[in-house]
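J.: sequence and predicted structure are below.
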Amino acid sequence: MGGASFTTTEVPVAPGTVLVLYTEGLVEAREHDLDERLEELTHLLAGTRPSLDEPAGTLVDGLAPTPAQDDVALLIARVGTSIPR
């Protein structure tokens, strides 16, 4: 974004923490309250899962409006763990 300034923030997280980044298109819907949608997102993410594919599918299926009202981007990553070979 031309000319916009940004600051960085460091947040310590434990190994194995799951980080979920998403655009507002996932949780904003004209006919729903944003706080309710964020609560639903939190509920859908509750519990531990060995695979990150499951929560990604659950979030998109459970939250993304159809047809889409906005672009939706979702990134889910497990922090500080190695991939078993």
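T.: That came through fine. Numbering: from 1, shown residues only.

J.: CA atoms for contacts and neighbours, from now on please.
T.: Noted.

J.: burial measure for Ile76, as a count.
T.: 14 (other Cα atoms under 10 Å).

J.: residues near Asp53, how many?
T.: Asp53 has 10 neighbouring residues, counting by other Cα under 10 Å.

J.: how near is it to Arg37?
T.: Look at Asp53 and Arg37: by Cα to Cα, to the nearest Å, they are 21 Å apart.

J.: how near is Asp35 to Leu41?
T.: 10 Å.

J.: try it against this one:
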Amino acid sequence: MPDLQEVTFKINLLQGSPITFKVGTDEEKRRNAAYRLEKAMDSSYVGIKLPDKLILMPTHNIQSIEIMPPPPHKMVNVVNDATLIDE
């Protein structure tokens, strides 16, 4: 049986309410996640395919994307092992 893990995504938009969704993923998909995320951010849109619809969001309307837990592999342009500080 594959090693399944649930990953939660929260897409914060510049205009509109955040979109939060979960995806079941296995080890192979987790290994490729960093690459896929970097490619998605280079694109003009990001898409989410749900059972009953497809959502396409232009990347210029995305403020930030939160991924919990984070991908296990390092990504270019990402600071690792950081701690947020409230000021």
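T.: Looks like it arrived, so ask away. The shown structure was predicted, so the numbers you read here are calculated from the model rather than taken from an experiment.

J.: could I get the TM-score for this pair?
T.: Here the TM-score for the pair of chains, by TM-score structural alignment, normalised by the length of the first structure, is 0.27; 52 aligned residues with a Cα RMSD of 4.5 Å.

J.: one step back: between Asp35 and Leu41 of the first structure, which has more neighbouring residues?
T.: Using other Cα under 10 Å, the more surrounded residue of Asp35 of the first structure and Leu41 is Leu41, with 18 against 11.

J.: the residue nearest to Tyr45 of the second structure when sequence neighbours are not counted and Val7 of the second structure, how far apart?
T.: Ranked by Cα to Cα, 6 or more residues apart in numbering and with sequence neighbours excluded, the top spatial neighbour of Tyr45 of the second structure is Pro58, at 4.1 Å. Here the distance between Pro58 of the second structure and Val7 of the second structure works out to 22 Å (Cα to Cα).

J.: looking at these two, which is more packed in?
T.: Per other Cα under 10 Å, whichever of Pro58 of the second structure and Val7 has more neighbours is Val7, with 16 against 12.
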